[in-house]
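1. heads up, no residue letters with this:
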């Protein structure tokens, strides 16, 4: 497994460098960074007990700031550790390895193409044949599996559908509409994906990607606003999440969480928005779970089996 990890890192770096992407470093210790409401950060204290920041859950903000400062770069990538508190289980570990990259002049379809090429190159590096690929629409998946329109169904309907699907929630009143959609996606739809196939899903609701551009699609005789976002699954396992990145600073400011509500000083948010004012080049961005990719490629049942030191062995 150590050999497979090393080979996988090497091929991913080689493939991105072949595209003239530059590997960059970003700080693991950042000031706040509460941009994802469902991700808990590790808080860090100085020796005197005063707050010193948080361990980053993604290099996204810093990488976009680098692109704003150097917009002529064809692309940049990061391969290294990220940290998320409270995430431990068969598919999660509080510290894990992430591959994140940004390609300038790239839209969503180009990002999907790069992602699939990287995964197929990884398979080849581990002496595996190319995996078949299926492209699916988010709305059609919900219609086929659950008989509902995910863009217009209200919270009560989603809750009833979850109940009829055998999903039990301890405090259902604490879940909002997007929580119910995520729950149905992860417990009903994703488990239906074939194990040996790559499944690409597009058409996520606009509310589910605060840092992606928005676009309009046709769904069941309606015009629907969706996020320019995709996810790639290896079998039933989510491997990658990508956006056509939002570059408009005013729109981005409206769609980011209010730092006052999260109890943070908003420094990371402010510096990021100032960078967008300087100008983010047209680009796509993708985050891929390196350990999850290795887990799928080697057909391992848990993340623990592909990590040199998981949480339980540290």
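-> That came in fine, so what should we check first? The model shown is predicted, which means the values in this text are computed figures rather than measured ones.
2. Please make it C-alpha for all contacts and neighbour counts, starting now.
-> Will do.
3. Please report the distance of residue 260 from residue 234.
-> According to Cα to Cα, to the nearest Å, residue 260 stands 38 Å off from residue 234.
4. And residue 173, by the same measure?
-> Residue 173 is 32 Å from residue 234, by Cα to Cα.
5. Of these two, which one has the most company?
-> Taking neighbours as other Cα atoms under 10 Å, residue 173 and residue 234 compare with residue 234 leading, 24 against 8.
6. my guess is the more buried one meets residue 198, correct?
-> Yes. Residue 234 is within contact range of residue 198, at 4.8 Å (criterion: Cα atoms under 8 Å).
7. Included below, for side-by-side comparison, is a second structure:
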């Protein structure tokens, strides 16, 4: 008999068992609740407190070993596994016979006393076993395991059952998100919520998802960022706000990119990008400590230390150091494009300026060397349409990106609050859209109106939560830190 035929036979037998249980008036799906008085980890960690006491536990059968008139089963609950010892003379002959038909994967409730076996394993000696849910499928490890990572992401519910480390990752993710809120709340920040459906896709350079509102008969966009709404709140008088939530970008998928992902943006009135740098490094170090007890993590074999202060270096200096070319020294954009094409072999487009080329060269030649936490400063104004210009050099902005393990994990700047300058930059972005750049900003008249009402000097910050969680949990793919990542449908 082939493995597939064997599996089909097992599934048929499980359904037969369920049918018999229903005929006996023991339909497990009619059970509505089960009162638990203890959990596996608590019993194991506090054995002296529980020894000899009656407890009520519940969970999934993960292993089963029958030896004559007694059976050992491993029960998996929210905290982990615990063994239960089930004897025929404790349950009675009829109940024990029914119990022996239960399968790995079934969910049961057990009442019994806590004791240690001869092998010193903490266990529960059952005096009652109740079937709470019949599993009609076979857990993967029984047959071929979860060898296919694609299947793990598609059937995360099974992944969580058979791979304990997966559950640990998401428990740690929860710790990190709690730590972020603790850190910001303790500094007086207000957590807010802003729209996910927008009439204008703004706040970032990205391709949006487009949907349609039937009643209004207009196209709308899933947000690519929440920046412009949060800055409106600073205009309205809130001094420090943040929002953590889902963002949506209709772009490529990779180990670092999921179309739907979690990001956080933070805005503080009367502060600048220097303040945001300190906030970023201290926030990330706080999260590392809360998640792992140290600022040092080992990510895929590389030791990374998040302890502040992090290295600070300008984008222009990095490019000049790596390529030997000072793009701002050229007299014209045309001359700069020619050198970028011929000497650096970059794919240059006709609309690109010196600033665009600095950014392009940085992405091509510099990002790959940024392993330890590094703040890259002073991005060209052409690629920073919402950032304040540097007062000493109008070609660059007071902006930074934080890089770790070659990835950008944060982006921040002193916010542009000059409505005239902002309008000019939006207009320049519109020209870029007309030239074929569908990631360039749209015009947002209401945001310009808010700036005309008056935005105080403000520092802003965006952090990619999923990438941060990847680093702090040693997860190789963004899909490992998103419970249900985007997957291509199975045909």
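-> It's in. Keep in mind it's a predicted model, so treat the numbers as computed, not measured.
8. quick one: contacts for residue 202 of the first structure?
-> By Cα atoms under 8 Å, 6 or more residues apart in numbering, the contact list for residue 202 of the first structure reads 135, 136, 137, 138, 228, 229, 230, 231.
9. Make a PyMOL selection of whichever of those residues turn out to be buried.
-> The buried residues among the contacts of residue 202 of the first structure can be selected in PyMOL (16 or more other Cα atoms under 10 Å) with this line:
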select buried, resi 138+228+229+230+231
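10. how about the helices in the stretch 101-250 of the first structure?
-> In the stretch 101-250 of the first structure, the helices defined using DSSP state H, counting those that start in this stretch lie at 108-125, 138-146, 155-164, 177-184, 249-255.
11. If you could redo that for the stretch 51-200 of the second structure, that was the one I meant.
-> 88-91, 93-99, 149-154, 156-162, 164-186.
12. okay if I get these as TSV plus distance to residue 485 of the second structure?
-> Formatted as TSV, these follow (distance: least, Cα to Cα, whole Å):
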stretch	distance to residue 485 of the second structure
helix 88-91	44
helix 93-99	38
helix 149-154	7
helix 156-162	9
helix 164-186	13
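13. Among those helices, which comes closest to residue 124 of the second structure?
-> For these, the distance to residue 124 of the second structure is smallest for helix 88-91, at 12.4 Å, taking Cα to Cα.
14. Could you point out the residues of the first structure onto which the closest one aligns?
-> On the first structure, no counterpart of helix 88-91 of the second structure exists by TM-score structural alignment.
15. which one of the contacts of residue 202 of the first structure sits closest to residue 252 of the first structure?
-> Looking across those and measuring by Cα to Cα, the closest to residue 252 of the first structure is residue 228, at 14.0 Å.
16. Map the closest one across to the second structure for me.
-> In the second structure, residue 228 of the first structure lands on residue 398 (TM-score structural alignment).
17. ditto for residue 63 of the first structure
-> Residue 63 of the first structure maps onto residue 230 in the second structure, by TM-score structural alignment.
18. Give me the three-state assignment for its match.
-> Taken by DSSP: H, G, I helix; E, B strand; the rest coil, the conformation at residue 230 of the second structure corresponds to helix.
19. In this model residue 269 seems to touch it, though I could be wrong.
-> No. The criterion here is Cα under 8 Å, and residue 230 of the second structure misses it with residue 269 at 11.2 Å.
20. Neighbour count for these two, which is higher?
-> For residue 230 of the second structure versus residue 269, neighbours defined as other Cα under 10 Å are more numerous around residue 230 (25 against 20).
21. Contacts only, for the more buried one.
-> Counted by Cα under 8 Å, 6+ apart, residue 230 of the second structure has contacts 194, 241, 242, 267.
22. How about residue 245 of the second structure?
-> 262, 263, 264.
23. which one of those residues has the most neighbours?
-> residue 263 leads those on contacts (other Cα under 10 Å) with 23 neighbours.
24. Tell me who's in contact with the aligned residue in the first structure for it.
-> In the first structure, the residue paired with residue 263 of the second structure is residue 98, using TM-score structural alignment. Shown in contact with residue 98 of the first structure (Cα under 8 Å, 6+ apart): 58, 78, 79, 80, 81, 82, 287, 288, 289, 290, 291.
25. again, 6 Å this time
-> Taking Cα atoms under 6 Å, 6 or more residues apart in numbering, we find residue 98 of the first structure in contact with 79, 80, 288, 289, 290.
26. Would you format those residues as a markdown table with distance to residue 276 of the first structure included?
-> Shown next, in a markdown table, are the contacts of residue 98 of the first structure (distance: Cα to Cα, whole Å):
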| residue | distance to residue 276 of the first structure |
| --- | --- |
| 79 | 24 |
| 80 | 25 |
| 288 | 24 |
| 289 | 26 |
| 290 | 28 |
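27. Got a PyMOL select line for the buried ones in those residues?
-> Burial among those is assessed by 16+ other Cα under 10 Å; the matching PyMOL selection reads:
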select buried, resi 79+80+288+289+290
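28. Count the neighbours of residue 75 of the second structure for me.
-> Residue 75 of the second structure has 26 nearby residues by other Cα under 10 Å.
29. Check the gap between the residue lying closest to it once chain neighbours are set aside and residue 20 of the second structure for me.
-> Spatial nearest neighbour of residue 75 of the second structure, excluding adjacent residues (Cα to Cα, 6 or more residues apart in numbering): residue 61 at 4.8 Å. Counting by Cα to Cα, the gap from residue 61 of the second structure to residue 20 of the second structure is 20 Å.
30. neighbour-wise, which of these two wins?
-> Using other Cα under 10 Å as the criterion, residue 61 of the second structure and residue 20 rank with residue 61 on top: 23 against 12.
31. What's the match for that one in the first structure?
-> So, by TM-score structural alignment, residue 61 of the second structure is left unmatched.
32. What of the one 10 residues further on?
-> Alignment note (TM-score structural alignment): residue 71 of the second structure has no counterpart in the first structure.
33. got the contact list for residue 71 of the second structure?
-> Counted by Cα under 6 Å, 6+ apart, residue 71 of the second structure has contacts 65, 86.
34. picking up where we left off before, between the helices of the stretch 101-250 of the first structure, which one is nearest to residue 192 of the first structure?
-> The nearest among these, by Cα to Cα, is helix 138-146 at 8.9 Å.
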